[in-house]
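In: Give me the fold of what follows.
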Amino acid sequence: MKKMKQAIVWLACMGLLISMAGCNLAGLKLQENADYHPYVLDPHINKTTWQYIKDRSYNFSGKDTIFKLMLQAIEYSGIDTNLYIKTNCTFVLLHNDAVFRTTVVNKVPTITADCYWGKYLINGKPGTKWSDYPKDQVKNYLLYLIVQGAYSFNNLTPTNVVGTTLQPLNYDPLNPTSIMTLRVNNDQNFTMRLNDFSNSVAYVSVRTSNILPINGAIQVIDRVLFYQTK
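Out: Predicted coordinates:
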């Protein structure tokens, strides 16, 4: 029995040597040890939020216009653009999908209810452009997307932070104190969530988080964000 075990071990060693030789014969090199140098992307963009919005709205190649519809909202509403260079703020930016997004229903493209134009109806129908809405409504929604205090992965935890937005108090009857909650989800993806609180009607997971301009923090969303309890 002992000799049989020794034979098995000897055959296994020979098989390993043969396979290693086979790699060399086939022209393949054995993997060599190498030092691993981890690299973390720098979240700093070295520009203001306002410049970042413009840079990713106008692009003659047409490949990077993800904030095009948000910039249209800013221009239409007449909001003071100096607010986007205001320091120590969190800026929630609207990806185009958060404004206008479609799905196919019965082979017909249909605006979804989880984008701005699909949620806020005009005479029972989705909007198709910002001018379908009162300027004051659009302006106050944009003000809601600016939170006082720069919140990012540097200072958020799974416990909600209640942020005060620039939306005027009592403008929204469903959110008279004009607050927004921010937290990171305690899972492997560490997703940032907005308005994810007990009895919330809906929360939004941040699409691109922790972008750091020179005047605060940026969180990009691709679904309409609102505050409402059940």
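
In: contacts, neighbours, all on C-alpha from now
Out: Fine.

In: quick one: stretch 185-198 to chain centroid distance?
Out: Relative to the centre of its chain, stretch 185-198 is centred 12 Å away, using C-alpha atoms, centre = their mean, to the nearest Å.

In: And it, what's buried?
Out: By neighbour count with 16 or more other C-alpha atoms under 10 Å, stretch 185-198 contains the buried residues 185, 191-197.

In: centroid residue for this structure?
Out: Arg207 (1.9 Å; C-alpha atoms, centre = their mean).

In: Does that residue touch Ile218 like I think?
Out: No. The pair Arg207 and Ile218 fails to qualify as a contact (C-alpha atoms under 8 Å) at a distance of 11.0 Å.

In: Okay, helices next: where are they in this structure?
Out: For the chain, the helices defined by DSSP state H cover 2-25, 49-55, 68-77, 96-99, 116-119, 135-144.

In: For Lys125, which of those helices is the nearest?
Out: Lys125 sits nearest to helix 116-119 of all the helices of the chain, at 7.9 Å, using C-alpha to C-alpha.

In: now for the closest one, which elements pack on it?
Out: helix 96-99 (3 or more C-alpha pairs under 8 Å, 6 or more residues apart in numbering; DSSP states H and E).

In: now the helix it packs on, how far from the centre of its chain.
Out: 12 Å.

In: cool, and stretch 62-72?
Out: On C-alpha atoms, centre = their mean, the centre of stretch 62-72 falls 15 Å from the chain's centre.

In: and Leu182, what is it in contact with?
Out: 151, 156, 160-163, 192-196 (C-alpha atoms under 8 Å, 6 or more residues apart in numbering).

In: So which of these are in strands?
Out: With strands taken from DSSP state E, the overlap with those comprises 161-163, 192-194.

In: can you list these in a markdown table and add distance to Asp172?
Out: Below are the ones in strands among the contacts of Leu182 laid out as a markdown table (distance: C-alpha to C-alpha, whole Å):
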| residue | distance to Asp172 |
| --- | --- |
| Val161 | 20 |
| Val162 | 17 |
| Gly163 | 16 |
| Met192 | 24 |
| Arg193 | 21 |
| Leu194 | 17 |
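
In: Among those, which one sits closest to Ile85?
Out: The closest of the ones in strands among the contacts of Leu182, once distances to Ile85 are taken by C-alpha to C-alpha, is Gly163, at 18.5 Å.

In: want to put them side by side, so please do this one too:
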Amino acid sequence: MKALKITINCFLLLAVTTTFLPGCKKMLGLNLQENYDYKKKTLDPNINMTAKDFLLKRADGTPDAPTDTVFRWMKKGLDYCGFDLSEYERPGRTFIFLHNDAVRGFNSSGVMDKGLFFVFQIIVPDANGNPVMNPTTGLPQTRPATRWEDYSKETVRNFFKYLIGQQVYNYYDLNAENKAVQSALPAGTAATKESLLGYWDPSVSAFNPNGGKGFDQDGKFYLRIQNNADIAPIVFNDRTNDRSMGYIATNGVVHVYGAALYPSK
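Out: All right, here's what the predicted structure looks like:
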């Protein structure tokens, strides 16, 4: 969430209404003020809580906002792999959060066609447990995942470690050049091969029929600002734009993504 300046200016609308449509107020039953002093407001990016509390608040909902569960599927993955949530309380970090759509996104027809479950699909085994290979692509045949349990706990745990940067990089700490951020994932970590993540080869940025490491082998992710005329998003690993950014927690900053994240540049 950038700190956006939002100006509410009703003066022009009021002038047009009172000048050209003098009967509108009575007809609509409105009691409009004759003079309106607008005030400029800046949205406060400070969430006044740790990244962990922010995650839990918007994963399970609250009595005041029971339907605010945008991190529910992220939390399901953390629960499944037994992730230590105290990692989200440690200070001086950049936290990459997954909106539900980043895990399992659906089109207007209700068909999953985006998100991690669709991009890193599950390998279809034969009767002996060996991958069934696609002769055209040379890659194993796959199906979309339907739950975190389709993946190994080890790979899910490592994926979430990769989404925690060891320093704080907010919007104003970045520019158009990629900034390498050391993650909490140890260098040299490889993904297991129950899914296409185990065939993702960071060295060529493609799926490798011979298998791949899956994760950036330096344990780093990359952030930069996309220069355009619109919202200038933070781009993760040269591929995915943020959904919202710059939530300032008491122990770092949170950036939220709504599409699949690849664990290498």
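
In: got a markdown table for the helices of the first structure, with distance to Met180 of the first structure and mean neighbour count too?
Out: Shown next, in a markdown table, are these (distance: least, C-alpha to C-alpha, whole Å; neighbours: other C-alpha atoms under 10 Å):
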| stretch | distance to Met180 of the first structure | mean neighbour count |
| --- | --- | --- |
| helix 2-25 | 60 | 11 |
| helix 49-55 | 19 | 18 |
| helix 68-77 | 19 | 19 |
| helix 96-99 | 17 | 22 |
| helix 116-119 | 17 | 22 |
| helix 135-144 | 8 | 18 |
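
In: Identify whichever of those lies nearest to Lys86 of the first structure.
Out: Per C-alpha to C-alpha, nearest to Lys86 of the first structure of these: helix 49-55, 8.8 Å.

In: With the second structure overlaid, report how far the closest one is off on average.
Out: Compared with the second structure after fitting, helix 49-55 of the first structure deviates on average by 0.5 Å (mean C-alpha distance after the TM-score superposition for the first structure).

In: quick one: the counterpart of the residue nearest to the centre of the first structure in the second structure from His255 of the second structure, how far?
Out: Taking TM-score structural alignment, the alignment pairs Arg207 of the first structure with Arg243 from the second structure. Distance of Arg243 of the second structure to His255 of the second structure, given as C-alpha to C-alpha, to the nearest Å: 8 Å.

In: now do Gly23 of the second structure
Out: Counting by C-alpha to C-alpha, the gap from Gly23 of the second structure to His255 of the second structure is 48 Å.

In: So which of the two has more stuff around it?
Out: His255 (22 against 12; other C-alpha atoms under 10 Å).

In: Checking the contacts of Leu182 of the first structure against the second structure: which ones persist?
Out: Contacts conserved in the second structure for the contacts of Leu182 of the first structure, counting by both residues aligned by TM-score structural alignment, their matches' C-alpha atoms under 8 Å: 156, 160-163, 192-196.

In: re the thing from before, possible to save the buried residues of stretch 185-198 of the first structure as CSV with distance to Glu32 of the first structure?
Out: Below are these laid out as CSV (distance: C-alpha to C-alpha, whole Å):
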residue, distance to Glu32 of the first structure
Asn185, 39
Thr191, 36
Met192, 39
Arg193, 43
Leu194, 46
Asn195, 49
Asp196, 48
Phe197, 50
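
In: Now the two most distant members of those residues.
Out: Farthest pair in those, by C-alpha to C-alpha: Thr191 and Phe197, 14.6 Å.

In: ok so, going back, which residue is the nearest non-sequential neighbour of the match of Arg207 of the first structure?
Out: Tyr257 (4.8 Å; C-alpha to C-alpha, 6 or more residues apart in numbering).

In: burial of that neighbour, as a residue count?
Out: Quick note: Tyr257 of the second structure (other C-alpha under 10 Å) scores 24 neighbours.

In: what about the aligned partner of Ser57 of the first structure in the second structure, how many neighbours?
Out: Mapped onto the second structure by TM-score structural alignment, Ser57 of the first structure lines up with Ala59. For Ala59 of the second structure, the count of nearby residues is 22 (other C-alpha under 10 Å).

In: Just to be sure, Leu12 of the second structure is in a helix?
Out: Yes. Under DSSP: H, G, I helix; E, B strand; the rest coil, Leu12 of the second structure falls within a helix.

In: That one -> the first structure?
Out: By TM-score structural alignment, Leu12 of the second structure lines up with nothing at all.

In: mind checking how far Leu12 of the second structure is from Arg58 of the second structure?
Out: Distance from Leu12 of the second structure to Arg58 of the second structure, by C-alpha to C-alpha: 38 Å.

In: neighbour-wise, which of those two wins?
Out: Arg58 (19 against 9).

In: For the more buried one, give me its contacts.
Out: 68-72.

In: do that again at 6 Å, thanks
Out: Going by C-alpha atoms under 6 Å, 6 or more residues apart in numbering, Arg58 of the second structure touches 68-71.

In: Pull out the buried members of those residues.
Out: For the contacts of Arg58 of the second structure, buried by 16+ other C-alpha under 10 Å: 69-71.

In: Would you enumerate the residues in contact with the counterpart of the residue nearest to Arg243 of the second structure in the first structure?
Out: Taking TM-score structural alignment, Tyr257 of the second structure has Ile221 as its aligned residue in the first structure. The neighbours of Ile221 of the first structure, taking C-alpha under 6 Å, 6+ apart as the test, are 94-95, 206-207.
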